[in-house]
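my questions are about this predicted structure, shown below with the sequence.
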Amino acid sequence: GAPRTPVVLSIDEQLFDDNGQYLFTPERLANAWDSCYARLVTLLNGGEHDKVVVMCGTPGVGKSTWIRDIGMAESSRTIFFDDLMYKVEKRKAFMAKLAELHITCPVEIVAVERNSESAIASMLQRPNNFQVPLDAMDRYHREYHRPGVSEGFS
């Protein structure tokens, strides 16, 4: 068979509708998270995966590109969780949810950082409907906090 690659769970991918349009609503976002958590549990319980790598960074810094270019060399036993995770509170909530789901495998984090101008330039290259408003980009960059070892990642 084909060589197996890591699995990528992406919140954003869940927000595209059947016509390929990016459609963000709080309800769709909540459903996307529920769906990704359910898939994570299923994959880990299946016995073929034993590590989670969480991506961290603001929009447009290159998290998905990092997964595609570097992360795919990881073992096929790895599950990537591709979301922003740009604030300590968001990461804390994620780790608490994993504990609640009885997920005990190692959870690593990869922070991708880039200056605001470059991230905005990349984001503006995206299809129109998948762009992040500039005021939101500014807010993400202001609120970004680099993950630290005290946060419980492996």
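Happy to help now that I have it.

for the rest of this, base every contact and every neighbour count on C-alpha atoms.
OK.

list the contacts of the residue nearest to the spatial centre of the chain.
Residue closest to the mean C-alpha point of the chain, counted by Cα atoms, centre = their mean, is Asp82 at 1.8 Å. The contact partners of Asp82, taken as Cα atoms under 8 Å, 6 or more residues apart in numbering, are 8-11, 54-56, 63-64.

let's see that with 10 Å instead.
Asp82 sits next to 8-13, 53-57, 63-64, 67 when contact means Cα atoms under 10 Å, 6 or more residues apart in numbering.

all the strands of the protein, residue numbers only.
Applying DSSP state E to the chain gives strands spanning 7-10, 51-56, 78-82, 107-111.

circling back to that earlier point, if I look at the residue nearest to the centre of the chain, how far off is Asp135?
Plainly put, Asp82 is 22 Å away from Asp135 if you go by Cα to Cα, to the nearest Å.

can you check Asn45 too?
Distance of Asn45 to Asp135, given as Cα to Cα: 40 Å.

between the two, which is the more surrounded one?
Each of Asn45 and Asp135 has its neighbours counted (other Cα atoms under 10 Å); Asn45 has more, 12 against 8.

ok, the more buried one touching Leu101?
No: using Cα atoms under 10 Å as the test, Asn45 is too far from Leu101 to be in contact (11.0 Å).

for comparison:
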Amino acid sequence: MLKTINPDAFLETEDGRVWTPERNAEAWQRAYSALESVLKDGEVSRVVVVCGLQGAGKSTWIDVRPNDEGVIYFDAALPAAKHRKPLIDIARRYGATIEAVWIRVPLNLALERNKRREPDKIVPEESILSVAARFEEPSTDEGFLRVIVVN
């Protein structure tokens, strides 16, 4: 069973990750469709949205979680409530619980980790700075059952 949905995975090609605005929009649509698919099939009853700066360690945090057949992790920066709302709406439509995990790290650490990524996976620094400037702490007021902050 699928453990994680990450829109970046839909940007992968045989030559590595390729980003364009059009490919990015398509990647997000494919990620939403993948979430709907696992929820519709009844494979998943709990969605965990893992958000935070690029380079915060979201994917690493997910990788060390034990496999739980009823859980899917959605791995993306998702800086504002408006970016998380479509995921909450999809989960609710299928009766799944939805939780948030915010991987909170200092900006300088996220920037340093980003520099150590494989070349095709490095996020432009201005993108990380933009996410940091716009980041809104996730809250139960958005519709999450609970919010966990990981420092």
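Perfect, I can see it now. The structure displayed is predicted, hence computed values, not measured ones.

any idea what the TM-score is?
For this chain pair, the superposition-based TM-score is 0.87 by TM-score structural alignment, normalised by the length of structure 2; 145 aligned residues with a Cα RMSD of 1.8 Å.

turn the strands of structure 1 into CSV, columns for distance to Ser154 of structure 1.
Output for these, formatted as CSV (distance: least, Cα to Cα, whole Å):
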stretch, distance to Ser154 of structure 1
strand 7-10, 19
strand 51-56, 9
strand 78-82, 13
strand 107-111, 5
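
longest helix of structure 2?
The residue-count maximum for a helix in structure 2 (DSSP state H) belongs to helix 21-40.

against structure 1, where does that one fall?
Under TM-score structural alignment, the match for helix 21-40 of structure 2 in structure 1 covers residues 26-45.

ok, average deviation of that stretch from structure 2?
After superposition onto structure 2, stretch 26-45 of structure 1 lies on average 1.7 Å away from the residues it aligns with, using mean Cα distance after the TM-score superposition for structure 1.

map Pro106 of structure 2 across to structure 1 for me.
Using TM-score structural alignment, Pro106 of structure 2 pairs with Asn115 in structure 1.

ok, now which ones touch its match?
Asn115 of structure 1 touches 60-61, 141, counting by Cα under 10 Å, 6+ apart.

buried subset of those residues, written for PyMOL?
What follows is the PyMOL syntax for the buried subset of these, where burial is set by 16 or more other Cα atoms under 10 Å:
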select buried, resi 60+61+141
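
with distance to Arg28 of structure 1 added, can I get the contacts of Asn115 of structure 1 in a markdown table?
Putting these into a markdown table (distance: Cα to Cα, whole Å) gives the following:
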| residue | distance to Arg28 of structure 1 |
| --- | --- |
| Gly60 | 21 |
| Val61 | 24 |
| His141 | 24 |
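
out of the contacts of Asn115 of structure 1, name the ones that lie in helices.
His141.

how close does Pro147 of structure 1 get to Lys90 of structure 1?
Taking Cα to Cα as the measure, Pro147 of structure 1 falls 11 Å from Lys90 of structure 1.

those two: who's more crowded?
Pro147 (19 against 12).

quick one: map that one onto structure 2.
Aligned by TM-score structural alignment, Pro147 of structure 1 pairs with Pro138 of structure 2.

for that match, give me its contacts.
Pro138 of structure 2 makes contact with 49, 51-52, 78-81, 84, 99-102, 144, 146-149 under the criterion Cα under 10 Å, 6+ apart.
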